[in-house]
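*Asks:* need a 3D model of the sequence below.
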Amino acid sequence: MKIAVINCGSSSLKFKLFEMPGAKVLRSELVEHIGEPNSSVANHFEAIESLHVNFSEIDAVGHRVVHGGEKFRGSVLIDDAVVQTIRKLIPLAPLHNPANLEGIEVVRQKASNIPQIAVFDTAFHTTLKKEAFVYALSYALYEKHDIRRYGFHGTSHACLLHKAAALLGKKVQETNIITLHLGNGASACAIKKGKSCDTSMGFTPLEGLVMGSRCGDIDPAIVLYLQKSLHVNAEEIDEMLNKKSGLLGLCGENDVRNIEKRTDEAAKMAMDIMVRRIQKYIGAYMVLLEDVDAIVFSGGIGENSSYVRERVMNNKILKNIKSLVIKTDEELQIVNECLEVLKK
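*Replies:* All right, here's what the predicted structure looks like:
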């Protein structure tokens, strides 16, 4: 069986074709700068056209969909109702869900007979209890406007759970781990008995750890102060928090490989703040889990930066806990979830 995975970002498209069983990768392609000035690719339809994919040879297509809200607690076979629901969730993920939908619609146009499966970033975190996902705001804001913590990177955290359980020789449902997806976007997840019980990202992927250009946790009153003091609007604040903060805001660049080599005070401060934030989340999650089998490092930084891993684990308490470095494979996780849906 051949299963294709399509991951449509706001301006990119990742494509992988797997042969199952065996998870042999038959093709892997990346199209970037979609719709940007001077780009030869105007939209995701053209991006898929540029891949020269023969859909008649493909048995199913799995799509990464960023936001499933509270509607989708797992991966689902795509039909008209699913498409409509994903569209209704666009306000919760205005940059990503439209791109995800475009990928789905393109395949529907080109090969309407092929089953398509939506795999949601948020689904893994639907096991969070109310005390973990409800903000201490007016409860009506959750009931009427869906304002709650959703969590993201769920496909990656799910992949890390299964790989870690195998390495630890434990059943998934008996595994207690803290997974760290550390890249330009970063999140932590507390997994108790094989289920997400807390995660650092919240209503949006802005909450939580210090990231490449995102600030992570801040006092929300800062936003109000900035609006009044700098006379900036909501769009400018959004740009500031998401694209001009984090490591980039602290030291002028967001590539940890370069920051590690620097000896200036700004670079040192940026790394200190990032590491301390990671340790704070680990400490909180240790309390929630009570018994931690391992701390798992993954993502571009987690997998490749021994400096960051050593800094994070350089603590009397953490030195007594097993740490694992595991390469995440979100595309393979999507394929496996497609297979589960197709079995039903």
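
*Asks:* going forward, measure contacts between C-alpha atoms and count neighbours the same way
*Replies:* Fine.

*Asks:* what about the helices in the chain?
*Replies:* With DSSP state H as the criterion, the chain has helices at 44-50, 80-88, 97-110, 130-133, 139-145, 154-168, 221-230, 234-243, 246-251, 256-261, 265-289, 299-304, 306-313, 330-343.

*Asks:* okay, these in a markdown table with distance to Ser213 next?
*Replies:* A markdown table is the format used below for these (distance: least, C-alpha to C-alpha, whole Å):
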| stretch | distance to Ser213 |
| --- | --- |
| helix 44-50 | 25 |
| helix 80-88 | 27 |
| helix 97-110 | 21 |
| helix 130-133 | 24 |
| helix 139-145 | 28 |
| helix 154-168 | 20 |
| helix 221-230 | 17 |
| helix 234-243 | 5 |
| helix 246-251 | 4 |
| helix 256-261 | 12 |
| helix 265-289 | 12 |
| helix 299-304 | 14 |
| helix 306-313 | 17 |
| helix 330-343 | 22 |
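
*Asks:* before we compare anything, build this one as well:
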Amino acid sequence: MSARNILVINCGSSSMKFALVNEEQATFPLQGLAERLGSPEAVLHWQLGDNKQSLEIPGADHHAALQHVLPMAQDASGGHLSAIGHRVVHGGEHFTGSCLINEEVLNAIRDNAQLAPLHNPANLVGINATLDLFPDLPQVAVFDTAFHQTMPEYAYRYAVPEFLYKEHSVRRYGFHGTSHNYVSKRAAEMTGLPVEDSCWLTAHLGNGCSTCAIVNGESRDTSMGMTPLEGLVMGTRSGDVDPNLHSYLNRTLGWSLEQIDRALNHDSGIKGLSGLSNDMRTLSEARMAGHPGANLAFEVFCYRLAKSLAAMACALPKLDGLIFTGGIGENSAPVRERTLEHLKLFNFKLDKAANERCTRGVAGEIQAEGSPRVLVVPTNEERQIALESLELLDA
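*Replies:* Next up, the predicted model:
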């Protein structure tokens, strides 16, 4: 049987990432991004092999962008597209794994839109567009939250009146599940450990950040909660703050819920602390130049990350290693070094040369002799979505 091809689609509110994943090829035959959709500046970027191209598509929505992408995917797959895998952010308690999309699944994704109002509706737009254009092709929904459905109740319940959980779904869900799942399995491969007998702390660090405790291939706890705002300091998100901050800002500044929500989600994090940027590369340069705000943002980011990892360790019966991944986790040697300095009780020791070497897609172990394992593992959420799609086709 020839190698199968899965088209992976990840729709945001005004953007769409896509990748064609061949089960036997390490690189993607086709990948790209449509951005600023719905505006006069809408544009489609793609890479076919080594060839990079762009096309202006003024006013195009997701459906129009997909009308360009799907024929490319068909050509790049030699006319053998096996399925389309969709990233869906919030599956609530409906989904403990990926599933083939049908009317029941679509309704459940709609029902969970209240838990992810910026993401689930956009994910549905992509699904509906591909269903229109390829009605006979198997389509798979892969949920960010599904991997964390193995958390025990004492890890996912908030200490609030029970009716809020029973009637309004107020609980911790966690996100970045495809990334945490993928890198923990890759780490087991890299170290020769069986997935079903390995325990990891993972740190997915990008514009959004989260930690996870993974036992024998299952999530036992994670830092994000009911929404992606809980937990670590992120690019523009505050992470954990005093829950009474909302009422304080309302009383003292007269801010509405919408203003508070915007401040905590879009104007906070390392952007808010530094007063400069939500990009760790920019902050690193400014920090080296002596910018106090950039230095503060860096220090808060690393300290809060270390605190979260230490807390996640409560869920592990043993520690086989700590994994850094995501844009910051894979590329910022200073973040990794400073974070480990805060975790003295774990006896982590860094091999500085190995730490400096592991950037730009280079995977490896970066601990010194006598230290617990510390790994840099590039994430590949598109491949994880494709793998889960293939598992469903095989089933």
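
*Asks:* just give the TM-score of the two.
*Replies:* Remark: TM-score between the superposed chains equals 0.97 [TM-score structural alignment, normalised by the length of the first structure]; 344 aligned residues with a C-alpha RMSD of 1.3 Å.

*Asks:* among the helices of the first structure, which is nearest Ser12 of the first structure?
*Replies:* For Ser12 of the first structure, the closest of the helices of the first structure is helix 44-50, at 8.1 Å, according to C-alpha to C-alpha.

*Asks:* and for that closest one, what span of the second structure is it aligned with?
*Replies:* Mapped onto the second structure using TM-score structural alignment, helix 44-50 of the first structure spans residues 62-68.

*Asks:* and Leu26 of the first structure, which of the helices of the first structure is closest to it?
*Replies:* Across those, Leu26 of the first structure has its closest neighbour in helix 330-343 (12.6 Å, C-alpha to C-alpha).

*Asks:* got the angle for the closest one vs helix 154-168?
*Replies:* 90 degrees (axes from the mean of the first three to the mean of the last three C-alpha atoms, to 10 degrees).

*Asks:* next one: helix 330-343 of the first structure to chain centre, how far?
*Replies:* Its chain's C-alpha centre and that of helix 330-343 of the first structure lie 17 Å apart, by C-alpha atoms, centre = their mean, to the nearest Å.

*Asks:* kindly report the same for stretch 92-111 of the first structure.
*Replies:* Chain-centre distance of stretch 92-111 of the first structure: 18 Å, with C-alpha atoms, centre = their mean.

*Asks:* just how off-centre is the match of helix 44-50 of the first structure within its chain?
*Replies:* The chain centroid and the centroid of stretch 62-68 of the second structure are separated by 24 Å under C-alpha atoms, centre = their mean.

*Asks:* swap in stretch 97-109 of the second structure?
*Replies:* Taking C-alpha atoms, centre = their mean, one finds the center of stretch 97-109 of the second structure at 21 Å from the center of the full chain.

*Asks:* go through the match of helix 44-50 of the first structure and flag the buried ones.
*Replies:* Buried residues in stretch 62-68 of the second structure, counting neighbours by 16 or more other C-alpha atoms under 10 Å, are found at His62, His63, Ala65, Leu66.

*Asks:* for Leu257 of the second structure, grab the count of nearby residues.
*Replies:* Residues lying near Leu257 of the second structure (other C-alpha atoms under 10 Å) number 13.

*Asks:* one step back: list just the one of the helices of the first structure that sits closest to Val66 of the first structure.
*Replies:* Comparison of the helices of the first structure against Val66 of the first structure by C-alpha to C-alpha identifies helix 97-110 as nearest, at 6.2 Å.
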